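[1] can you look at this prediction? I've put the sequence above it.
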Amino acid sequence: MNQFLLRSLTPSVLGILVRRGADFAAAEDAVQDALVEAVRVWPADQPRDPKGWLVTVAWRRFLDATRADAARRRRENLVDEEPAPGLAPAVDDTLQLYFLCAHPSLTPSSAVALTLRAVGGLTTRQIAQAYLVPEATMAQGVPPARRAWGSISRAKRTVSGVRFDQPGDVATVLRVLYLVFNEGYSGDVDLAAEAIRLTRQLATAIDHPEVAGLLALMLLHHARRAARTTPDGSLVPLAEQDRGRWDTESITEGVEILQAALARDRLGEFQAQAAIAALHADAPTAAETDWVQIVEWYDELARLTDSPVVRLNRAVAVGEADGPRAGLAALLALDDSSPSSRLRSSRGYPIPRHAAVAAYLHERDGDLATAARLYAEAAEKAPNLAERDHLTRQAARLNARRGR
């Protein structure tokens, strides 16, 4: 069974049902039923036109559900006759679905959760790991998967009956694309290339510097993908990556797109992030990185977002530009009295990230005992196996040095 094929066809099939008159929630349910049937039938007899097969089965499931529901009899005018079978139209509805999922009536977290589920093809567990739930909800002790499923269910109810051509919110669409890219970039689900494709499509349709900034950011990050892991899957830190394995064509394209966006003098967070990525890509070696300029861009990014993660990354840059003591001082400023205290208690990975940053700066300052302890603490709370293994190895390496 080709799971990638099913995932890639899902948005188009969903879009076709919605354009035919099905509301989003009912269409999504029907498509899920069709996917289950495909998993059962296709291994023995895969159809010549997989997309058309899914459309036909999903539409029939929608008709059955509609006719069985007395409360939805008003839709009978839409479903009296089933369209004639044949090849499915070669129309990509994925981008339109992103905008539908970014409907103004949805909260940003619900819009992201719905899109990752319906369009991105992520599981509920993967959505829960994308730290979509506000801090207050995180504190209630509800399992992450259940919180994510609740966000999806509420979002589907909200967009039920919404017309397919309702406008969405560009900022939310960009946020969704960014999260899909990051999930694909982690290696759990390979959606990074799809996120880039959709962002290119969005950049063609919408003349907006932040859309261009996001596309540049994706290209610059994706250019380093081949160097990010060893053959056994171990993470390779940026400073240790083989820069000869970076994709220079993607870097060149990303830098050109970013320069054109910055020239419009409408700076946004994705453009600032892309500028930081471009400075890393421009350095022939890690030692030649322009950390002073990177700190300046982090200052701009912090002004735009006031994100605790941004301020955490800024502390790393300060440590590189002005020495580990300066970095530790910047990290110390992120205490419980500041707005950035959220990074110690919210949204999954910032907790181990804070400990890992502190460990790195303490190691550079010569305090190996503290660094080893913090690496071990970060490893215990790492969100995935690759990151946990990397942090565990760092702790073991320092403990071995101390023993010698």
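    Arrived safely, thanks for sending. Keep in mind the model is a prediction, meaning the values are calculated, not measured.

[2] rest of the way, CA atoms for contacts and neighbours
    OK.

[3] which SS state does Glu320 fall under?
    Here Glu320 is helix, with the state taken from DSSP: H, G, I helix; E, B strand; the rest coil.

[4] take the one below as the second:
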Amino acid sequence: MKTLSKQAIQQDIEELQKKLEEINPNPYKYISRKDFTSLLMKETRSVNNVQDLGIAIMTILANLNDGHTYLNPSYEVFGTNSFMFKFRFLNDGYYLIKSSETLSDYLGSKLVGINNHTINDIETSFSTLIAKENETSLRYYLPSKLMEPVILESLNIKKDKSIKLQLEKDERQLSIDIEPEDCKNKMVSIFEKIPNIVNTLTVQDAYWFEEMANLNAFYFQFNECFGKEDLTINEVVEALERSNLSNLIIDLRNNTGGDSNVLNPLKRFLKKYKKKYKVIVLTGADTYSSAIINLLELSNLPNTISVGEVPHGNPTHYGEVESFILPNSQLKIFTSSKIFKFKGYKLGETFKPTYIVLTRIQDLIHGKDTQMEYLSKIVCLGESVSIASCS
């Protein structure tokens, strides 16, 4: 572990503050400059190595409430070993959706606690390390932080090499001892264990489509705001036009951003033929950054509704990330360089889908898509909203 002198640490935190003020459009939106400077001094007072400085910087940056401003998760801070499990917050708690082979039999289990710390206690402890852009931020980012032994140790949740996971599965309480593994080890996804999983739950490519005759719908899963050479958005539009289907389902649930302009051909087409299609946009907790821009532009079209989870990104948000490196620790910091404003949304305000539908674990483990099941009722039974009926 690389040690640092007091002078080196002082130079780094001064550089951190200087660069944030140069690049970030408003670093002191949620904390005053005076309080930020005091926090820098307080959190680094007892620091003498790169690892502890990294944790201190995470705590400091969390106060900016900007998900695009963060410490690069390097080996110098977190090491090469992690707890190889990934939980995800669903409708009523955190569920194991990815793990190493060691824990694969427990996929779908609900997290009750770690080392006898309850979930509420864990959320409270981690809240100091996570930028709270909106109401979903803590529950969205917590699972990735739980994987880091260094963070668990810094919060006094972990004291030994192993930890004890308290889980609940099929109404049974389980206690599992687990040790960190090489972070490069492959993890098994719950989706790999589910027989007969529906297509809409699989992320097959940057984007793809299929016709759903039973819903009189053209389904378009748009996972990345990046173009493809083998299938352009113009070609997707042509396929939509040829289909003669009345409902268009645009699935943004897995889209974390990129270039919001990639979808322009489809948006232009829908504006031109705004009375021809009923548009249903699916949203998820992962929907973020440029995908939020697409979501808002689509939602402003007539005959459009949205179904799904509240995204962890906001309409009015910081973005267009730049980076810099601190001179002594060589820690890399990312920060926003621009603010994107959308009419009707203040900074910190979330986009709320027309129908908030949270994923149910029982649907997931049986290969069912909660949002698509709900959408089918809307389309086929005409519940809640008028959409072109099924054939």
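    Now that the structure is in, tell me what you want to look at. Just so it is clear, the structure is predicted and the values come from calculations on it, not from any experiment.

[5] please state their TM-score.
    For this chain pair, the superposition-based TM-score is 0.26 by TM-score structural alignment, normalised by the length of the second structure; 187 aligned residues with a CA RMSD of 7.6 Å.

[6] for the stretch 51-200 of the second structure, which segments count as strands?
    Taking DSSP state E, counting those that start in this stretch, the strands of the stretch 51-200 of the second structure run over residues 70-71, 81-82, 85-89, 94-99, 110-114, 117-118, 163-169, 172-178, 181-182, 188-189.

[7] now those strands in CSV, with distance to Val281 of the second structure?
    Shown next, in CSV, are the strands of the stretch 51-200 of the second structure (distance: least, CA to CA, whole Å):
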stretch, distance to Val281 of the second structure
strand 70-71, 30
strand 81-82, 36
strand 85-89, 21
strand 94-99, 24
strand 110-114, 29
strand 117-118, 36
strand 163-169, 32
strand 172-178, 37
strand 181-182, 39
strand 188-189, 25
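
[8] any idea which element Gly150 of the first structure lies in?
    Following DSSP states H and E, one finds Gly150 of the first structure within helix 144-159.

[9] no, scratch that, I was asking about Leu312 of the first structure
    Counting by DSSP H and E, Leu312 of the first structure is found in helix 308-322.

[10] what helices and strands are in contact with the following helix or strand past that helix?
    Once the chain leaves helix 308-322 of the first structure, the next helix or strand it forms, by DSSP H and E, is helix 324-332. Helix 324-332 of the first structure is packed against helix 308-322, helix 350-364, with contacts defined by 3 or more CA pairs under 8 Å, 6 or more residues apart in numbering; DSSP states H and E.

[11] quick one: these as JSON lines, columns for distance to Gln32 of the first structure and mean neighbour count too.
    Converted to JSON lines, these look like this (distance: least, CA to CA, whole Å; neighbours: other CA atoms under 10 Å):
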{"stretch": "helix 308-322", "distance to Gln32 of the first structure": "36", "mean neighbour count": "21"}
{"stretch": "helix 350-364", "distance to Gln32 of the first structure": "33", "mean neighbour count": "22"}
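
[12] quick one on the thing from earlier: buried residues, the helix holding Gly150 of the first structure. List them.
    144-145, 147-149, 151-152, 155-156, 158-159 (16 or more other CA atoms under 10 Å).

[13] circling back: got the angle for the helix holding Leu312 of the first structure vs helix 350-364?
    Counting by axes from the mean of the first three to the mean of the last three CA atoms, to 10 degrees, helix 308-322 of the first structure points 10 degrees away from the direction of helix 350-364.

[14] what's helix 308-322 of the first structure packed up against?
    Contact here means 3+ CA pairs under 8 Å, 6+ apart; on that basis helix 308-322 of the first structure packs against helix 291-305, helix 324-332, helix 350-364.

[15] about what we covered before: so which of the strands of the stretch 51-200 of the second structure is nearest Ile356 of the second structure?
    strand 85-89 (14.8 Å; CA to CA).

[16] mind listing what's buried in that closest one?
    85-89.

[17] repeat for stretch 137-147 of the second structure
    Neighbour-count burial for stretch 137-147 of the second structure flags 137-143, 145-147 (criterion: 16+ other CA under 10 Å).

[18] closest one of those to Ser243 of the second structure?
    For those, the nearest to Ser243 of the second structure is Tyr140 (37.0 Å; CA to CA).

[19] so which of the strands of the stretch 51-200 of the second structure is nearest Gln10 of the second structure?
    Proximity to Gln10 of the second structure (CA to CA) singles out strand 70-71 among the strands of the stretch 51-200 of the second structure, at 17.4 Å.

[20] contacting residues around that closest one?
    54, 57-58, 61-62, 331-335 (CA atoms under 8 Å, 6 or more residues apart in numbering).

[21] can you turn the buried subset of those into a selection I can paste into ChimeraX?
    Selection of buried members from those for ChimeraX, criterion 16+ other CA under 10 Å:
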select :54,57,58,61,62,331,332,333,334,335
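
[22] list just the nearest of the contacts of strand 70-71 of the second structure to Lys34 of the second structure.
    Ranked by distance to Lys34 of the second structure (CA to CA), the contacts of strand 70-71 of the second structure are led by Leu61 at 14.7 Å.

[23] ok, the residue lying closest to that closest one once chain neighbours are set aside to Phe340 of the second structure distance?
    Nearest residue to Leu61 of the second structure in three dimensions, chain neighbours excluded: Tyr70, at 6.3 Å (CA to CA, 6 or more residues apart in numbering). Using CA to CA, to the nearest Å, Tyr70 of the second structure is found at 18 Å from Phe340 of the second structure.

[24] again, but for Asp177 of the second structure
    Separation of Asp177 of the second structure from Phe340 of the second structure (CA to CA): 45 Å.

[25] do Val281 of the second structure as well
    21 Å.

[26] which one of the two has more residues nearby?
    The residue with more neighbours, out of Val281 of the second structure and Phe340, is Val281; 22 against 14, by other CA atoms under 10 Å.

[27] could you check which helix or strand contains the more buried one?
    strand 278-283.

[28] can you spell out which helices and strands pack onto the helix or strand just after that strand?
    Moving toward the C-terminus from strand 278-283 of the second structure, the next helix or strand (DSSP H and E) is helix 290-299. Helix 290-299 of the second structure sits against strand 278-283, strand 304-308, with contacts defined as 3+ CA pairs under 8 Å, 6+ apart.

[29] hmm, try it at 6 Å
    The criterion is 3 or more CA pairs under 6 Å, 6 or more residues apart in numbering; DSSP states H and E, and there are no helices or strands that helix 290-299 of the second structure contacts.

[30] which parts of it are buried?
    Neighbour-count burial for helix 290-299 of the second structure, counted by 16+ other CA under 10 Å, picks out 290-295, 298-299.
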